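[1] quick one, structure for this:
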Amino acid sequence: MTELKTRLIEAAEQHVAFDGWSDVTFDAAVADTGVDAAVARAIFPRGAVDLAVASHRLGDVRMTAALQAADLSDMRFRDKVGFAVKLRLQQCGDKEVVRRGTTLFALPQHAATGSGLIWGTADAIWRALGDTSEDINWYSKRATLSAVYTATVLFWLGDDSAAHENTWAFLDRRIDNVMQFEKAKAAFKGSALGKALAGPLEALGRIKAPKPMTGYPGQWRGD
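    From the prediction side, this is the model:
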């Protein structure tokens, strides 16, 4: 994330609570930072929508840095996942910024972008925790964590408990649900029905995680 992007994002977030992720907020961020309007529009072609996208991704970057700096050696893996989600929410700062973003990405024309952002957060967490899966598990891990993260964010937005204790308890229960699902999935593979479906399950096992496209002319390597 470049310094210029970060400046515009942080300036915009000061106005989001009042004006949402709107053209008014975009123009105010440009005025506050003194960035040339043409340059700002080149960085964020869709204006406030792209600012909201960048704000979310900046949270992922900060979460990843905090997670890499933390000592996770004594944690169970399920606790590492919960800790990562908690760290990500702690990067959000003002709830109203998140609430306005949730409203923006609930709109039909931006729903796909919003879903992609949540998937990106789940992917960032798994990568930071050292996930090396390259088969269908790559997809299932991110899908389940995306669901956990989404539900936790919605709960957090309405939580007024001290230090968000209720949110962390809610998160813990959701992760327990995921762990129970994983245990059931493992048990199913060893069951009579699982063995009978070994062929279809093997076919699913051939699904591979996406690989980054490299070596193409004109490829953008920056943020």
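
[2] could you use CA atoms for every contact and neighbour count after this?
    Noted.

[3] ok, for residue 36, nearest residue in space, not its chain neighbours?
    Excluding its sequence neighbours, the residue lying closest to residue 36 (Cα to Cα, 6 or more residues apart in numbering) is residue 30, at 7.1 Å.

[4] let's see this one next to it:
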Amino acid sequence: MTDLAPSPVAAARLQLALAIGENAAFDGWTARAVEAAALSEGIEPAVAALAVPDNAVGLIDLYGEGVDAALAERLPPERLAAMKIRERIRSLVWERLQIQEPAREAIRRALAILAMPQNLGKAARFSWRSADVMWRMAGDTATDYNHYTKRGILSAVYGSTLLAWLQDESEGYADTAAFLDRRIDEVMRFEKWKAGIGKTERPSLTRFLGRLRYPPR
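    As a prediction, this is how the structure comes out:
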């Protein structure tokens, strides 16, 4: 039995996802960005309007789905399988930033929109989904307490690294790369401690997440 081909609207939705973010750098997360993306992708504007959400938060969500799909294409399972777990997570976070580079200014706007009080719940859900996608790609199958701690920690790592990247003016984002390496080193130390001393002393996850989000300078 073969898989059914996606409908034209569903196919257009996926095709438009990244293009909308790239055009939102100029037009904001608006219908104008959708129309510009449709034109650049050779999709009828009327089809595009049916395929995508009609609000900024929905478009940001769709863009995130597009980033997830692109990440899976760039880092297939066989490539990740050859890496150690630290390298897998580092590569997934870094590649995610590279995918988003054409929409860097739009991401600034997206974060400002998601920081509005009425959008905080959705912002947390988007962050969790990104962390979950990366952990699943890395091969994580945990279903216990570790399932949640891993995703909470990676959400903090990715969120703080994203903010550092948005402010980075160094060549090749070298400062962000160094920042990411430091955050991952902290995570690895935490995991090692949790596996040792943490067996008899419950780790303070809240304190650790705070350190990742607001690292010492």
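
[5] TM-score for this pair?
    Here the TM-score for the pair of chains, by TM-score structural alignment, normalised by the length of the second structure, is 0.77; 191 aligned residues with a Cα RMSD of 2.4 Å.

[6] which residues does the residue nearest to residue 36 of the first structure contact?
    8, 36, 37, 40 (Cα atoms under 8 Å, 6 or more residues apart in numbering).

[7] helix or strand: which one has the residue lying closest to the third one once chain neighbours are set aside?
    Spelled out, it's residue 37 of the first structure. Nearest non-adjacent residue to residue 37 of the first structure, counting by Cα to Cα, 6+ apart: residue 30, 6.3 Å away. Element membership of residue 30 of the first structure [criterion: DSSP states H and E] is helix 23-33.

[8] in that helix, which residues are buried?
    Counting neighbours by 16 or more other Cα atoms under 10 Å, one finds that the buried residues in helix 23-33 of the first structure are 24, 25, 26, 27, 28, 29, 30.

[9] what residue of the second structure matches up with residue 121 of the first structure?
    Aligned counterpart of residue 121 of the first structure in the second structure: residue 130 (TM-score structural alignment).

[10] hang on, I meant residue 183 of the first structure
    By TM-score structural alignment, residue 183 of the first structure lines up with residue 192 in the second structure.

[11] and if you look at residue 76 of the first structure?
    Residue 76 of the first structure maps onto residue 84 of the second structure when the alignment is built from TM-score structural alignment.

[12] run a quick neighbour tally on residue 200 of the second structure.
    For residue 200 of the second structure, the count of nearby residues is 9 (other Cα atoms under 10 Å).

[13] now do residue 121 of the second structure
    By the criterion of other Cα under 10 Å, residue 121 of the second structure has 12 neighbours.

[14] the first structure: which residue goes with that one?
    Matched across to the first structure, residue 121 of the second structure falls on residue 112, judged by TM-score structural alignment.

[15] got it, and residue 169 of the second structure?
    Taking TM-score structural alignment, residue 169 of the second structure has residue 160 as its aligned residue in the first structure.

[16] and its match, helix, strand or coil?
    coil (DSSP: H, G, I helix; E, B strand; the rest coil).

[17] is it true that the match of residue 121 of the first structure touches residue 68?
    Yes - Residue 130 of the second structure sits in contact with residue 68 when judged by Cα atoms under 8 Å, with a separation of 7.3 Å.

[18] just the strands in the second structure please.
    With DSSP state E, there are no strands along the second structure.

[19] if we can go back for a sec, looking at residue 130 and residue 68 of the second structure, which one has more neighbours?
    residue 130 (20 against 17).

[20] ok, now which ones touch the most centrally placed residue in the second structure?
    Centroid-nearest residue in the second structure: residue 130, 4.3 Å away (criterion: Cα atoms, centre = their mean). Applying Cα under 8 Å, 6+ apart, we find residue 130 of the second structure in contact with 64, 68, 155.
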